[in-house]
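Novice: Predicted model follows, preceded by the sequence.
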Amino acid sequence: MRLHPQERIDEFVAAGWWRDDPAWTWDALFRERVTERVDATAVVDPANREALLGTPPRRLSWTELDAEIDRFAGVLHRAGVGVDDVVGTQLANTVELVVAYLACVRLGAIVSPFPMQYREHELSTLAPVAGLRAFVTVSRFGDRSPAAEASSVGGFEVLTLDGPARFDTTPLPAPKRHPSDVVTLCWTSGTEATPKGVPRCANGWNVIGEGCAAAPALTADDVILSPFPLVNMAGFGGVLVPWLLTGATLVQHHPFDLPTFLGQIAHERVTYTLAPPALLTGMLRAPGLLDSADLSSLRVIGSGSAPLSGRLIREWRDRFGIEVTNFFGSNEGVPLISDQHTVPDPDARAAFFPWFGGPGLSWPNPTSAGVRTRLVDMGSGAEITAPGTPGELRVAGPTIFSGYWRGSAADPFDEQGFYRSGDVFEIAPEDPTMLRYVDRARDLVVRGGTNISPAEIEALLLAHPAVADAAVVGYPDDVLGERVAAVVVPSSGVPSPTLDELVAALRAEKIASYKLPERLEIVDALPRNPVGKILKRDLRERLRG
């Protein structure tokens, strides 16, 4: 199934951004790695697997993984799964998740991953939209039975994959697949509304994966630790595709547990992993935590999904020799990467992204090739060319998807064919070759008619030693429309900060007075969706209450 128009595929192939080559499909890439790597370790289970699933952790070589993929592909084939059928999956980051994904790919089916946190409500809402033929999950996950939950929804066959794939002698078909065929159907994170279906092809994913592999300079000798649920852009573009492209070792982790995470880094000699800014900050602030941790193998940490601070990047580099790469992306294909190669200064790397697609600009990261971007004023629709003026980022090119699945949302493209991201950026006044993230358009606080970027204030708050995590949202005001509220998780072992203390720290940074928080809420944890993004709608509702 090809959703991109043929003329667009031909254009991207002719330009060298995409490939008209069956060897560029995921199954072909995997088979190539099997030939190259043979008995090298391909994938490793979470160390705490037995507590979650009741079975011991496993390690599979590339050859062993290939055999399990064949066996489970046979199970799926016997269940009637074939080319372009949509197979839902609800699996933790384990060996079986990789088996299920690549078994679907081997049959020419479309993988539609669901986060483990989803229950009957989400499945019954999204399964009809996806048109699921089958659903792969586990019998047990902690104290839950995801298989029983899925079975209660009905409308598709439920298959369990709790350990080694069952032996099946059914001869497998050999479908002819093109890298422009749909390979995944992911779901938007749903921070503001019902998730939308985002279909993507291997060609589109591989362009992003090449850039995500280039930023930490991954090779077959690397060991990648994957702590984010492998269900969206961070998992596929940031982990699975770089693994397929390089033949590195993939170490799985789920759900997040800090002692297990640090233990895996030491035991598996992990060289690259991912972590959100709040976790990177919390690890540095926890008394004595990193003094006893063995991080000597770790070279690079990828981060994103929330503002980073230059102080944070600098401390990881100076204390441990570990670089932090700043990623900004979306399931739809927005691809911005600020790494140590292109942006060596930590303050600039935290604040700015190389302007992929900027007029007359070129960048060494391969993902930037073919990307076109424009900033558009959200009121007038005029194109922005002057630094310091916020506007919506709109993107076109080989990383961008073809449109939402079966009309599950309105047309996301503008009159020029650019994807309307809903993300607000500005051309950096300090360096007009860079873009500075302002915020999600819907998250901007409008105080007395003036736009305030929560992301800017959040980055400054996270630098305060008493703040472990922070979100900034607007709350209603009869006079100004909205005022600024800070919602803060305090650091452990120190008194909770007061509003006066935080305002004083922000004033010391010389920010404009109208941006200062006028309300402080202390919470134990910020509400997040299944892939870790803060649910600001919940915070706004709490403040309205």
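Specialist: Here it is on my side, so go on.
Novice: C-alpha from now on. contacts and neighbour counts both.
Specialist: Noted.
Novice: Longest helix in the chain, please.
Specialist: Longest helix in the chain, counting residues (DSSP state H): helix 62-78.
Novice: Name the residues of that helix that are buried.
Specialist: Using 16 or more other Cα atoms under 10 Å as the burial criterion, the residues of helix 62-78 that qualify are 62-66, 68-77.
Novice: And the residues you listed, which is closest to Ala150?
Specialist: Relative to Ala150, the closest of the buried residues of helix 62-78 is Leu76; by Cα to Cα it sits at 16.8 Å.
Novice: Name all residues that make contact with Gly333.
Specialist: Under the criterion of Cα atoms under 8 Å, 6 or more residues apart in numbering, the contact list for Gly333 reads Gly204, Ile208, Met233, Thr399, Ile400, Phe401.
Novice: same thing with His77?
Specialist: By Cα under 8 Å, 6+ apart, the contact set of His77 is Leu107, Thr170, Leu172.
Novice: let's bring in a second one:
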Amino acid sequence: MILAPQDQIDVFTAQGWWGTDTLDDLFRRNARATPERLAVVDPLNRSDIVSGSPRRLSYAELEDEIERFATGLLDRGLTKDDVIAVQLANTVELVVTYLAAWRLGLIVSPMPVQWRAHELGDVLAFVGAKAIVTARSIRGHDHAAMLAELKPRLPELRHLIVIDEDALPQASPVRIAVYRKAHPVDANEAATICWTSGTEARPKGVPRSHNHWLVAGVACGDAAGIAPGDVILMPFPLINMAAIGGTFMPWLMSGGTLVLHHPFDLGVFLRQIVEEKIAYTVAPPAILTMLLKEEKLLESLDLSHLKSVGSGSAALSPWMVKTWQEKYGIPIANIFGSNEGTCLISGPQDVPDPEDRALYFPRFGVEGHEWPARIASWIETRLVDLQTGETIEEAGRPGELLLRGATIFAGYFRAGDGGPTDAIDADGFFHTGDVFEIAGTQDRFYRFVERAKDIIIRGGMNISPGEIDGLLAGHPKLADAAVVGVPDAVMGERICAVVVTKPRETVDLEELRSFLSSREVASYKLPERFETIDALPRNPLGKVLRRVLRERLQPLV
């Protein structure tokens, strides 16, 4: 399944942005060069997640398992371009499954382990998966039984492969070589179909080619300063850009060691950093901030091998980024990405000042601004007005981020055919739905403002709810607060503050407005309604789920 149009492939290949190597080619090269090097390491608490004891495989041992698993896939009649769904925790078998599938030209579609029959049935039918790989039990839930019950309702799903019950066959290298010669894999063909949430009821399928992923690996590897042979710790599930682009691809490209972790457990995470001599990992901002406040704990850890850490998904504190760099000598890379290929990374080479790095992202792909990162010349970016579509050139004016170039996917799976409408315009720009503004010295940076769908537009004025959230956080009677827009026939939207009060405290709307007015906030940003709630809905990384708040408020509008 070739994803990009041929003229784009020709241009990007001529520029040297895309090549002919597949992901399997990279792995094979590593296995030939350093067969005895440690390739992949299970979570040390594997037995708490799935069956079996933790395993540590060299490149030669991993290659053998890949050949055996690929032989088993051929035995089941799976062929090039078939979609193979995968619902596994971060274990050695997950790495084996991905690489075996790519060796045969199969398309991997990762499924979160939290998904149950409701989500799985819809997505498996939509993507037309021919097989799904899972474990008997993942953290106590019987995934094999769940999928066995679901399978009769999915006529295209021919095979349920349970890793801890289906024995691997003997490897058949000759058979695989003959198959590969008859079915060569092109680096521009789909390697994955990942899933990203949106406004539609069904998650959006995002196909990405081998070249798409390798470019993401270049971006993350450059920002993190990853060197050949480095040990990389992957603490996020291997299902999307954060893990595949952020850690798995840099591992493939560096030929080092990949240490697996899942689900996130701080004690296990720190132990792995020390015991495995980790050079690079990623972590949520809240974890990095919390660790800095545990000075005695940090002083007890040997972090001498840790060269850098990636973080993102929420705003980074300038104090946090500065302290890690200046006190502990560990730079934090600020990462803003998406499955579709959004790839803004503020690394220490591009943005040496740690406080700037916490707040800003380089304006990659904008004429007149040069950066050390290779990715900077491989993409184009611009901001456009949310209402008029006019290109924004001045600082401080919020606009939607648009990108095109080597990182950007070719379009959603089955767009317009029961799938979502594409977010790529006629000029090839991907409309991210993310709002930034031009900022910083000489207008060299972008500053993240808000998701476009979360921006409140009141009487033609764009209001960032994050800004008001931050101000309300200082109210002495509030434990938590967030604002959302509610429909209004006159103004389009009005602001509603949803608050969690501290024990034995009460507030009213006028008090909230007075508090914000005392901070010299523009009057159009003041809430015109408020609701109390026991706790704000948040995702696992702590981000407020404004969609859930809007749904809660809908009956009251």
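Specialist: Perfect, I can see it now. Since we're looking at a predicted model, the values are computed, not measured.
Novice: Drop the TM-score for these two in here.
Specialist: With the length set by TM-score structural alignment, normalised by the length of structure 1, the two chains reach a TM-score of 0.89; 536 aligned residues with a Cα RMSD of 3.3 Å.
Novice: coming back round to it: residue range for the longest helix of structure 1 in structure 2?
Specialist: Aligned using TM-score structural alignment, helix 62-78 of structure 1 spans residues 59-75 in structure 2.
Novice: quick one: the matching stretch to structure 1 mean distance?
Specialist: Compared with structure 1 after fitting, stretch 59-75 of structure 2 has a mean deviation of 0.8 Å; criterion: mean Cα distance after the TM-score superposition for structure 1.
Novice: gap between that stretch and the chain center?
Specialist: Relative to its parent chain, stretch 59-75 of structure 2 has a centroid offset of 28 Å by Cα atoms, centre = their mean, to the nearest Å.
Novice: Kindly report the same for stretch 505-514 of structure 1.
Specialist: 32 Å.
Novice: Next: stretch 243-261 of structure 2.
Specialist: 14 Å.
Novice: What are the contacting residues of it?
Specialist: Everything outside stretch 243-261 of structure 2 that qualifies as a contact, by Cα under 8 Å, 6+ apart, is 23, 26-27, 30, 37-44, 90-92, 213-214, 216-218, 220-221, 226-238, 269, 276, 281-282.
Novice: Let me know whether Gly74 of structure 1 touches Pro173 as I believe.
Specialist: No. Counting by Cα atoms under 8 Å, Gly74 of structure 1 stays clear of Pro173, with 9.3 Å between them.
Novice: circling back to that earlier point, which of the contacts of Gly333 of structure 1 lies closest to Leu499 of structure 1?
Specialist: When the contacts of Gly333 of structure 1 are compared for distance to Leu499 of structure 1 (Cα to Cα), Met233 comes out closest, at 36.0 Å.
Novice: any idea what that closest one aligns with in structure 2?
Specialist: With TM-score structural alignment as the criterion, Met233 of structure 1 matches Met241.
Novice: which ones are touching that match?
Specialist: Taking Cα under 8 Å, 6+ apart as the test, what Met241 of structure 2 contacts is Gly337, Ser338, Asn339.
Novice: Let me know the closest of those to Ala100 of structure 2.
Specialist: Comparing the contacts of Met241 of structure 2 against Ala100 of structure 2 with Cα to Cα picks out Asn339 as the nearest, at 22.1 Å.
Novice: show me what contacts Trp405 of structure 1?
Specialist: Residues counted as contacts of Trp405 of structure 1 (Cα under 8 Å, 6+ apart) are Val129, Ala130, Leu185, Lys196, Gly197, Val198, Pro199.
Novice: Assess the claim that Ile161 of structure 2 and His143 are in contact.
Specialist: No. With contact taken as Cα under 8 Å, Ile161 of structure 2 and His143 are classed as non-touching, separated by 11.0 Å.
Novice: which neighbours do the two share?
Specialist: Counting by Cα under 8 Å, 6+ apart, the residues touching both Ile161 of structure 2 and His143 are Thr134.
Novice: And these two? Which one has more around it.
Specialist: Just comparing Ile161 of structure 2 and His143: by other Cα atoms under 10 Å the higher neighbour count belongs to His143, 24 against 20.
Novice: Kindly state which residue of structure 1 is aligned to that one.
Specialist: Using TM-score structural alignment as the criterion, His143 of structure 2 maps onto Pro146 of structure 1.
Novice: Okay, its match and Thr89 of structure 1: tell me how far apart.
Specialist: The gap separating Pro146 of structure 1 from Thr89 of structure 1 is 10 Å, by Cα to Cα, to the nearest Å.
Novice: and for these two, which residues touch both?
Specialist: Shared contacts of Pro146 of structure 1 and Thr89, counting by Cα under 8 Å, 6+ apart, come down to Thr137.
Novice: Helices along the stretch 251-400 of structure 1, start to end?
Specialist: 258-268, 277-285, 310-320, 346-351 (DSSP state H, counting those that start in this stretch).
Novice: and what of the stretch 401-550 of structure 2?
Specialist: Listed in chain order (using DSSP H, counting those that start in this stretch), the helices of the stretch 401-550 of structure 2 are 465-472, 509-518, 546-553.
Novice: still on that earlier bit, okay if I get the helices of the stretch 251-400 of structure 1 as CSV plus distance to Glu458 of structure 1 and mean neighbour count?
Specialist: Converted to CSV, these look like this (distance: least, Cα to Cα, whole Å; neighbours: other Cα atoms under 10 Å):
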stretch, distance to Glu458 of structure 1, mean neighbour count
helix 258-268, 23, 16
helix 277-285, 11, 19
helix 310-320, 13, 16
helix 346-351, 12, 21
